[in-house]
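> Just a sequence and a predicted model for now, questions to come.
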Amino acid sequence: MTAGPIDPPTPLTPSAEQVTPASHQGTKHARRAAVASFIGSTLEYYDFFIYGSASALIFNKIFFPGIDPALGTILSMATIGIGYVVRPLAASVIGHYGDRIGRRQMLVLTLVVMGVATFLIGCLPPTAAIGAAAPILLVVLRALQGASAAGESVGAVTMTIEHAPSNKRAFYSSWVNTGAAAGIMLASLAFLAVSMLPQEDLLSWGWRLPFLASILVVGVGLYIRMRLPESEVFEAAKEAETETELPIKVVLRDHWTTIIKVIFFGLWSVVSSVFAAFGLAYATSKFGIPAPAMLGVTILTAGLAVIAQPAAGILADRIGRKPVFITGNLICAAAAFAFFWSISTTSVPLIFATGILFMTVGYGMVNPLGPAMTAEMFPTKVRYSGAATASQLGLVVTGFAPAIAAAVVQPGPIGWIPVAAFTAACCLASAAVTAIWVKETYNVATEDLGTKATANT
């Protein structure tokens, strides 16, 4: 008796027969879209995250002087959250026009607004010079930063996945938040440089330099993004559309359950703001750890993330988004305790080791996938509106996470436990929602995302 032919193994990614050729191959601009998203996101998030570093090290002294240092830190951390409060409304507006007139135009707009707002923050006089107008103007400019960021990452992810081959969407789109990691690294490098200035020079003019340098963002970003065309998937959906309803109306009417899903799914993002903003302030103010050492942790973990995040995207294209994303959340939940414990020991090598586990390994598995998974939940015609609005509603908690952490932290060497518990709870909630409620999309063609085909996977 002879054995019959052995069936080939089931492919981990869609074959050419499973999806249409156009969807499988992507467009000829797929790599350019990924590169443009990476560079644009790097520049955009450099602007956004130098604010977090300044809030941890500078703003409580410049804009909230003369009050209790602990309260000043809370107020400084709270201004980070202001940038997130305006994001849902801004996302709805930017997403509407992104779905109506095109993704590229909105990405150009967000880049210009972010660059100008950040430059103006660097020009602000201190409270000692103009009184209460200083923190008020700071909040207004932070709100403009938030409005810009509301449409940035989702818009870049949307354009990238629509250009990418169906079986490589996670890898290509991972470069958007890899750009964000690179932006964090550059922001930390900038503040590491100025933090070495004498304290008087740092507080008077040194802190302004990273903000003023953001004007370079506008020219470079405009050149890159103006050269990238709209995706064929978007153009085809736009031509085929016969309805004239507002995209946001369609989202709120037909996809409201997805919005709720994304709000809880998106709790993973508290990790970044707790680590980069609160962790920096907590370590330097409570335990006397030098700011250059803590900035060095951020620089190293962000630099390693530039390698780790695309690798997570490749893995997610092979075995699915959910296993990678859930595992990353579980690692972050455990690493939150390890990281803050290491801060309490004041051991810099230990802080570096746990920081790598927290941000490079754990967060490096969720950060590159979160925006893409959100965008993949919506159909093409309302993808920008839906993903932007839903994700930004979820990010309100993220924006105030440093202020929440500053409020719940307790005195003493183990006062960090409530902060770690809060961070871990958010990660576990994100993992649970993903496991129970999020559909797997790695084997769904791009043109079928957000449709009944997705629901059946």
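Yep, that arrived. Residues are numbered from 1 along each chain as shown.
> CA only for contacts and neighbour counts going forward, please
Will do.
> For Phe358, give me its contacts.
Shown in contact with Phe358 (CA atoms under 8 Å, 6 or more residues apart in numbering): Ile331, Cys332, Ala335, Ala336, Phe339.
> Check the secondary structure at it for me.
Of the three states, Phe358 takes helix under DSSP: H, G, I helix; E, B strand; the rest coil.
> and Ala281, what helix or strand is that in?
Using DSSP states H and E, the element containing Ala281 is helix 279-286.
> what helices or strands is that helix leaning on?
When contacts are defined as 3 or more CA pairs under 8 Å, 6 or more residues apart in numbering; DSSP states H and E, helix 279-286 sits against helix 30-57, helix 291-319, helix 321-345.
> Let's have these in JSON lines, adding distance to Val217.
Output for the helices and strands packed on helix 279-286, formatted as JSON lines (distance: least, CA to CA, whole Å):
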{"stretch": "helix 30-57", "distance to Val217": "6"}
{"stretch": "helix 291-319", "distance to Val217": "20"}
{"stretch": "helix 321-345", "distance to Val217": "31"}
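> ok, and which of those has the densest surroundings?
helix 30-57 (a mean of 26; mean count of other CA atoms under 10 Å).
> how distant is that one from the center of its chain?
9 Å (CA atoms, centre = their mean, to the nearest Å).
> Helix 279-286 and that helix, what's the angle between them?
Orientation check (axes from the mean of the first three to the mean of the last three CA atoms, to 10 degrees): helix 30-57 against helix 279-286 gives 20 degrees.
> helices or strands next to helix 30-57 in the packing?
Under the contact rule (3+ CA pairs under 8 Å, 6+ apart), helix 30-57 is packed against helix 69-85, helix 103-121, helix 133-163, helix 169-195, helix 208-212, helix 215-226, helix 279-286.
> Please compare the first structure with the one that follows:
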Amino acid sequence: MTQQDQINGEPNSAAGPTPSPMNKVAFASFIGTAIEFYDFYIYGTAAALIFPHVFFPNMGSTMATISSLGTFAVAFLSRPIGAAVFGHFGDRLGRKKTLVATLLIMGLSTVCVGLVPSAATIGIAAPIILLTLRLLQGFAVGGEWAGSALLSAEYAPAGKRGTYGMFTQLGAGAGLAVSNLVVFIVSVTVGEKSAVFLDWGWRLPFLFSAVLLIVALYVRLSIDETPVFAREQIAGGVPNAPFTELFRTQSRQVALAAGCMVGIFTMSFLGGTYLMSYASTRVGHPRSLILGVGVLAGVALMAFSAISAVLCDRYGRRRIILIGFALALPWAFVVMPLIDSHSAVGFAVAIAGIFCIFGLSYGPIGSFLPEIFATRYRYTGAGMAFNLAGIVGGAIPPLVAGALVASLGSWAVGLMIAFFVVVSIVCTALLPETKGAALEKDAAVAG
């Protein structure tokens, strides 16, 4: 058996290029996704705590917050478009080239956000430019996660795909922790309530993305195309229209995989945006506490994503994901009472708990979603499922949560979380177990 066979744990039907070492691939998956999530979360943090004052100063507090979170949510609309576009090129031209493109678009868009003049300077043009850059961020992220997950899955041995898929999943927690930490350092350094912070201090975390972009770009350019895709090219299996073929042959799997992710997105972006804003505007917690809890949440997400990713290689993907969702149901009704207690410890426990449970279900996803789809359209399939779930679970809950609280009370937010988690439980249960599936045998992954 050749080195290439050993890396994939599957028979090699055609010669291909010598693959990059697995540790290098794992780091490339981690660093690129960490940068992408840093860029995405840094915007979410700013949208919750800063942008209402900078880009919507003439609105009341509630409307300014809703408008700011609206610019955050709009990126989820462009994510499926990015998934379709980058999925097409990822399935036709290769994983590596596409991942370089998503990284560049995301990183440059984030740096440009840090350069947008305030509404006080250029008026309504400021939020319009902000909205445009946010759409570009969503477009890039739409192609990022799937490509990174495929990078790990298509290199890793069959028995270790969950473990190596962990590195893509760790990027989300790292991005959350680092984004909150950088904003915290800046706010402490220049003063979170100072005019300097609202004028230019908040821009530093966005500009810092340029440094991270250079590092991630260097790493991704240094790796080779995945052996699985390289063999697919040699065998002539690259499709002309992966999007069309995907929905002709595996539309059910796309819908169920998206449903599996809905509850995960709900926990992630309610916890990372709306509940942070709620703690600031409704409860009155200081920004420094909220940012510190954000760092804690990112670390918790990384830890539990790693644990569940390793466990799924032994006990199966679905079982571990469903355990996380089962824990999320009762926790959904604990979160708001803890935050409404006005206790700093209660707030920290509520948010950290969400991200621990989120991590349990999220860790195996890095291997589960790629294993569901055939190689010919795996990039498109994993990306579409992931990002369609983002619209339902990531964009809608933070936008409607404020209205629910105003009309029904904060308990309704817990009910909403529970509803989306139930959707994910049902969809996950209907999907096949993929542990040990042979990636290059389409019938094995078509479910």
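Looks like it arrived, so ask away. The structure displayed is predicted, hence computed values, not measured ones.
> returning to that earlier point: nearest to Val366 of the first structure, of the helices and strands packed on helix 279-286 of the first structure?
For Val366 of the first structure, the closest of these is helix 321-345, at 4.9 Å, according to CA to CA.
> how big is the offset of that closest one relative to the second structure?
By mean CA distance after the TM-score superposition for the first structure, the fitted helix 321-345 of the first structure averages 1.3 Å away from its aligned residues in the second structure.
> so where is that helix in the second structure?
Counting by TM-score structural alignment, helix 321-345 of the first structure lines up with residues 317-341 of the second structure.
> Check the contacts of Phe358 of the first structure and tell me the two furthest apart.
For the contacts of Phe358 of the first structure, with distances taken as CA to CA, the pair at the greatest spread is Ile331 and Phe339 (11.7 Å).
> Of the helices and strands packed on helix 30-57 of the first structure, flag the one that's most buried.
When those are compared using mean count of other CA under 10 Å, helix 169-195 is most buried, at a mean of 27.
> Please tell me which residues of the second structure that helix aligns onto.
So helix 169-195 of the first structure is aligned with residues 161-187, judged by TM-score structural alignment.
> The matching stretch vs the first structure, average distance?
After superposition onto the first structure, stretch 161-187 of the second structure sits on average 1.0 Å from its aligned residues (mean CA distance after the TM-score superposition for the first structure).
> Same question for stretch 140-147 of the second structure.
Stretch 140-147 of the second structure differs from its equivalent in the first structure by a mean of 0.8 Å after superposition (mean CA distance after the TM-score superposition for the first structure).
> now what about that stretch, what contacts it?
So stretch 140-147 of the second structure is contacted by 33, 36, 78-87, 90, 95-96, 98-99, 102-103, 105-106, 168, 370, 379-380, 382-384, 386-387 (CA under 8 Å, 6+ apart).
> against the first structure, where does that stretch fall?
With TM-score structural alignment as the criterion, stretch 140-147 of the second structure aligns to 148-155.
> Val349 of the second structure: how many residues sit nearby?
Number of residues near Val349 of the second structure (other CA atoms under 10 Å) recorded here: 18.
> Oh, that last question was meant for Ala235 of the second structure, not what I typed.
Counted with other CA under 10 Å, Ala235 of the second structure comes out at 12.
> Likewise for Glu200 of the first structure?
Neighbourhood size, Glu200 of the first structure [other CA under 10 Å]: 9.
> quick one: it and Ile62 of the first structure, what's the gap?
11 Å (CA to CA, to the nearest Å).
> closest one to Thr73 of the first structure among the helices and strands packed on helix 279-286 of the first structure?
Nearest of those to Thr73 of the first structure, taken as CA to CA: helix 30-57 at 7.3 Å.
> how big's the offset between the closest one and the second structure?
Following the fit onto the second structure, the mean deviation recorded for helix 30-57 of the first structure is 1.0 Å by mean CA distance after the TM-score superposition for the first structure.
> In the second structure, what stretch matches that helix?
The alignment of helix 30-57 of the first structure onto the second structure (TM-score structural alignment) covers residues 22-49.
> and if you look at stretch 98-106 of the first structure?
Aligned using TM-score structural alignment, stretch 98-106 of the first structure spans residues 90-98 in the second structure.
> chain center to the matching stretch, what's the gap?
With CA atoms, centre = their mean as the basis, stretch 90-98 of the second structure stands 20 Å off its chain's centre.
> Then stretch 402-413 of the first structure?
Offset of stretch 402-413 of the first structure from its chain centre (CA atoms, centre = their mean): 23 Å.
> now stretch 161-174 of the second structure
Centroid displacement of stretch 161-174 of the second structure relative to its chain, using CA atoms, centre = their mean, is 11 Å.
> What are the contacting residues of that stretch?
26-27, 29-35, 37-38, 145, 148-149, 152-153, 156, 297-302, 305-306, 309-313, 317, 362-368.
> got it, and stretch 442-450 of the first structure?
With contacts defined as CA under 8 Å, 6+ apart, stretch 442-450 of the first structure is touched by 13-14, 19-20, 23-24, 161-162, 166-167, 170, 233, 316-321, 376-380, 441, 453-454, 457.
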